[in-house]
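1. sharing a sequence plus its predicted fold:
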Amino acid sequence: MARKFFGTDGVRGKANTYPMTADMALKIGAAAGRYFRNDGSNGHRVVIGKDTRLSGYMFESALTAGLTSTGMNVLLLGPIPTPGVGLLTTSMRADLGIMISASHNPACDNGVKFFGPDGFKLSDEAEMEIEALLEGEIIPAQATNIGRAKRIDDGRFRYAERLKGTFPAGMRLDGLKVVVDCANGAGYKVAPEVLWELGATVIPVGTAPDGFNINEGCGSTAPRTAAETIVTHGADVGICLDGDADRVMILDEKGIVADGDQIMGLFASRWAEKDRLQGGTLVATVMSNLGLERFLNDKGLALLRTNVGDRYVVEAMRAGGYNLGGEQSGHIVMTDYATTGDGLLAGLQFLSAMVETGKRASELCRVFETVPQVLKNVRYEAGADPLSAGAVQAAISSAEASLVGKGRLLIRKSGTEPLIRVMAECVDDTLLGQVVDGIVAEVEAVAKISA
């Protein structure tokens, strides 16, 4: 059965445009409530967090109405990072956790992410069952069984204490000057607070949300402002979060960015040295650089690749008993500490490595040489299938043959937009360009014919 509403990370879209409307959010809340309150009792709970988008107020109210209409009791956390919702879902003994956020997307977008009672994101099967409920008539609770809503004022502080508890006992950040870019998002209060409480000199960026400026020229997808701030203030390191603070980019003392692959490579090698890396394996997606795989293999470690999406990384980690995984985009998942990607947690782990080794950020940010990588997107008419065309298949086969022993090719459809993503890696820059451009040209030609 094909998904109609849920993508790779919940439901997402432009606010006030289907399916991200208040009416739809109410129905989603009611469907989720009916799915989890399936025994008629009144003790079921759901926690709801959000980032700083203006539309968050609308969706928070609509979801609350839908959930309480089916007898669920709602605990409202207000602005809090996505990993905080995962944490509090379990610590508050809730049946369901909901995060209202479109992550790194612009302010006009929003989304709804779901966590199960174990703090992990809902499975595909559970989401499909909620979709099925959405398609039918949702039976409301009796008037005497309508749920209650309550605002929780200390959720951020509970999350902060958990974060500090993951930092090595007795270690402090005294003497470190840290730029933290919160993307005007969910981490705008908690991230500077935690770093300051651990002893760092904190230079905050992106901590003045107005409902519209989330991810705007700041955060993990736009680290230039943080880089300039590092150089201006002579900072030792930068931590760039995204809008819901579940991903991170680390910047060294020169403002140079290290992506998720470099961070995962560092953590994997350090954890392996301490016999902490379960199964000697790092879990990452098909997008992670070939250089990371070679780096790990040289150390006798394995890289297990999954489909794109941190939920698929986590599923593979749980299935195999692994404790470290993530994405090139900066989702770093450490199941010893958290149930989902946590940008600030990853930042703290990096800072602890700086303190423990006495090395500068630049010495830790680049643990392997990346293999040149090119990614291009081709938009096509919704409903078309350019990848099935003979000319495109021939171009892909030819490219794969030319890359044998030199690199790799990845062609996939986006899970959220009508885009074909063409990615290749190769030690030969000239061949790399030829391979990608050749496939892109064929896909574009077919897409124009289909349109």
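-> Nice, thanks for sending it over. Nothing here was measured: the structure is a model prediction, and the numbers come from that model.

2. CA only for contacts and neighbour counts going forward, please
-> Fine.

3. give me the neighbour count for the closest residue in space to Asp429 that isn't next to it in sequence.
-> Nearest-residue entry for Asp429: Pro372, 6.9 Å, with adjacent residues in sequence omitted and distances by C-alpha to C-alpha, 6 or more residues apart in numbering. Residues contacting Pro372 under the criterion other C-alpha atoms under 10 Å number 16.

4. adding another structure so you can compare the two:
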Amino acid sequence: MARIFGTDGVRGLANADLTAELALDLSVSAAHVLAERGAFAGHRPLAVVGRDTRISGQFLEAAVVAGLASAGVDVLLLGELPTPGVAHLTGALGADLGVMLSASHNAMPDNGIKFLSRGGLKLDDVIEDAIEARLEEPWERPVGGDVGRVTPHPTAIDEYVAHLVATVGHLAPAAGRPALKVVVDCAHGAASVAGPRALRDAGLDVVAICAEPDGLNINDGCGSTHLEVLQKAVVEHGADVGFALDGDADRCLAVDAGGNVVDGDQILAILALSLREQGLLVDDTVVATVMSNLGFVQALTAAGVVVRQTAVGDRYVLEDMKAGGYSLGGEQSGHVIMSAHATTGDGVLTALQVVHRMVATGSSIADLAAVMTRLPQVLVNVGGVDRTRTDDVALLAAVAEAESELGESGRVLLRPSGTEPLVRVMVEAATAEQADAVANRLADVVRERLALG
């Protein structure tokens, strides 16, 4: 049987792969596993449950709540709230378990279940495996007063927004200057209320777009996967900066006043230098992934900041940050984790921190992002190959030859897919033409040497 949990919880087509029955059973199993591991020792267990704006979140929420309450867990209903909001309130409310219903940046028909442990931390693989193993086991059901109580928590957005604003205070502009104008694309998602409110409460002039969720339009042609909507709005409104969130608002990308994209690497570089100036960048180190642009690594290294690189995925960034006690990490896709304020990526927090840096320095985001130069990056997906044989001698020789050709101004990365007969060939170079030529040449070698059958 294939593993139910993926790299970010359980995800699939709602009411097909991810059914109400599965959601209920997973919630019961999670309650039992955490109880057995002492998470509920000596007290009545409490869980918080939030969701994004997908219509399927309504029936999945009902199933999750039914499962938890039937297992004797009290539940606070947070309603529509970003994933980082659920993580924050899991800790702030002293809950033993947090549950977020979201498929993040995926299209509306999908949905997902993310479980968070005490403090708002993602579950590790061992606990997820234990939850799967308990799915089919019989259990003794509590009765009478031992079943869980279900209570709405109507102040969830207020509490989360207050937490966000407290990280920056009031972002007052220099004397005689108007408040910065910010456009925020909420992707018709979970931050449609919390995102604009937090930015306004911090003293910014806010234009909110794609903030009218109807249950069906989440991520639909907007948000961090469709930046053209934000680019156009920033220019039309004469805004200083724009931010694009995804459906559950755990990631953030930006656009400067001219409509140019500022990606996750550039945002991470801006925040790394900001924290270092404040003496808050632990060990002068930032955690990124192997997909971070070489220009990012070069710029921060030149500035005296150590860049640690992990496998692709925010969970791996988080694991490395926790192990080393680091204060900042993130991905090119816009997941930025600031451990002093959050246990997961938080798109609204990221936007606030970037604007804080703009106000503190009097600089535009374009000027701040110019600390690094993005090298042209080409990614070629080669399908129909044996992904287990990337150690082929001839392929390694071709990679070595390419690396010699690129020198210090480029790099090569081969990434076998974890699930498909696919190898990803990524090349960075001084020019787009060179990156494209080298990537396609290596892709041809992969097809020839690793062909199936």
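-> On my side now, so go ahead. What you are looking at is a predicted structure, and each value in this text was computed from that prediction instead of being measured.

5. related to what we said a few turns ago, who's in contact with the alignment partner in structure 2 of the residue nearest to Asp429 of structure 1?
-> Counting by TM-score structural alignment, Pro372 of structure 1 lines up with Pro376 in structure 2. Contacts for Pro376 of structure 2 (C-alpha atoms under 8 Å, 6 or more residues apart in numbering) come out as Glu428, Ala429, Ala430, Thr431, Ala432, Ala435.

6. check Gln266 of structure 2 too.
-> Phe296, Ala369, Met372.

7. which residues does the last one contact?
-> Residues in contact with Met372 of structure 2, defined by C-alpha under 8 Å, 6+ apart, are Gln266, Ala269, Gly295, Phe296, Gln298, Ala299, Leu300.

8. aligned counterpart of the third one in structure 1, please.
-> The pairwise alignment with structure 1 assigns Gly295 of structure 2 to Gly291, based on TM-score structural alignment.

9. just the second one next, same as before
-> Taking TM-score structural alignment as the alignment basis, one finds that Ala269 of structure 2 is matched in structure 1 by Gly265.

10. that older thread, helix, strand or coil: sort out the nearest residue to the match of Gly295 of structure 2 once chain neighbours are set aside for me.
-> Setting aside the residues directly before and after it, Gly291 of structure 1 is nearest to Thr370 in space (C-alpha to C-alpha, 6+ apart), at 4.7 Å. With DSSP: H, G, I helix; E, B strand; the rest coil as the basis, Thr370 of structure 1 sits in coil.

11. roughly how far apart are Thr370 of structure 1 and Trp271 of structure 1?
-> Per C-alpha to C-alpha, to the nearest Å, Thr370 of structure 1 is found 21 Å from Trp271 of structure 1.

12. secondary structure class for the aligned partner of Ile28 of structure 1 in structure 2?
-> Taking TM-score structural alignment, Ile28 of structure 1 has Leu26 as its aligned residue in structure 2. Put simply, Leu26 of structure 2 is helix when judged by three-state DSSP.

13. which ones are touching Leu26 of structure 2?
-> Val64, Gly67, Ile131, Glu132, Leu135.

14. who touches the nearest residue to Arg118 of structure 2 once chain neighbours are set aside in this structure?
-> Excluding the flanking residues, the one nearest Arg118 of structure 2 by C-alpha to C-alpha, 6+ apart is Asp96, at 4.6 Å. Contact partners of Asp96 of structure 2, counting by C-alpha under 8 Å, 6+ apart, are Ala39, Phe40, Pro45, Leu46, Ala47, Thr90, Ser117, Arg118, Gly119.

15. ok, now Val73 of structure 2?
-> Ala31, Arg44, Pro45, Leu46, Ala47, Val147, Gly148, Arg149.

16. what number of residues lie near Ala16 of structure 2?
-> So Ala16 of structure 2, with other C-alpha under 10 Å, has 10 neighbours.

17. map Ala63 of structure 2 onto structure 1.
-> Ala63 of structure 2 maps onto Ala62 in structure 1, by TM-score structural alignment.

18. thought its match was touching Thr21?
-> No - assessed by C-alpha atoms under 8 Å, Ala62 of structure 1 is found out of contact with Thr21, at 9.1 Å.

19. doesn't Val46 of structure 1 belong to a strand?
-> Yes - looking at Val46 of structure 1 with three-state DSSP, it is inside a strand.

20. ok, the equivalent of it over in structure 2 - contacts?
-> In structure 2, the residue matched to Val46 of structure 1 (TM-score structural alignment) is Ala47. Ala47 of structure 2 is in contact with Leu68, Val73, Asp74, Val75, Leu76, Thr90, Ala95, Asp96, Leu97, Gly98, Val99, counting by C-alpha under 8 Å, 6+ apart.

21. and if we set it to 6 Å?
-> Val75, Ala95, Asp96, Leu97, Gly98 (C-alpha atoms under 6 Å, 6 or more residues apart in numbering).

22. now render those residues as CSV, adding secondary structure and distance to Gly418 of structure 2.
-> What follows is the contacts of Ala47 of structure 2, written out as CSV (DSSP: H, G, I helix; E, B strand; the rest coil; distance: C-alpha to C-alpha, whole Å):
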residue, secondary structure, distance to Gly418 of structure 2
Val75, strand, 36
Ala95, coil, 34
Asp96, coil, 32
Leu97, strand, 29
Gly98, strand, 28
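
23. make JSON lines from those and add distance to Leu164 of structure 2 to it.
-> Below are the contacts of Ala47 of structure 2 laid out as JSON lines (distance: C-alpha to C-alpha, whole Å):
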{"residue": "Val75", "distance to Leu164 of structure 2": "24"}
{"residue": "Ala95", "distance to Leu164 of structure 2": "20"}
{"residue": "Asp96", "distance to Leu164 of structure 2": "22"}
{"residue": "Leu97", "distance to Leu164 of structure 2": "22"}
{"residue": "Gly98", "distance to Leu164 of structure 2": "19"}
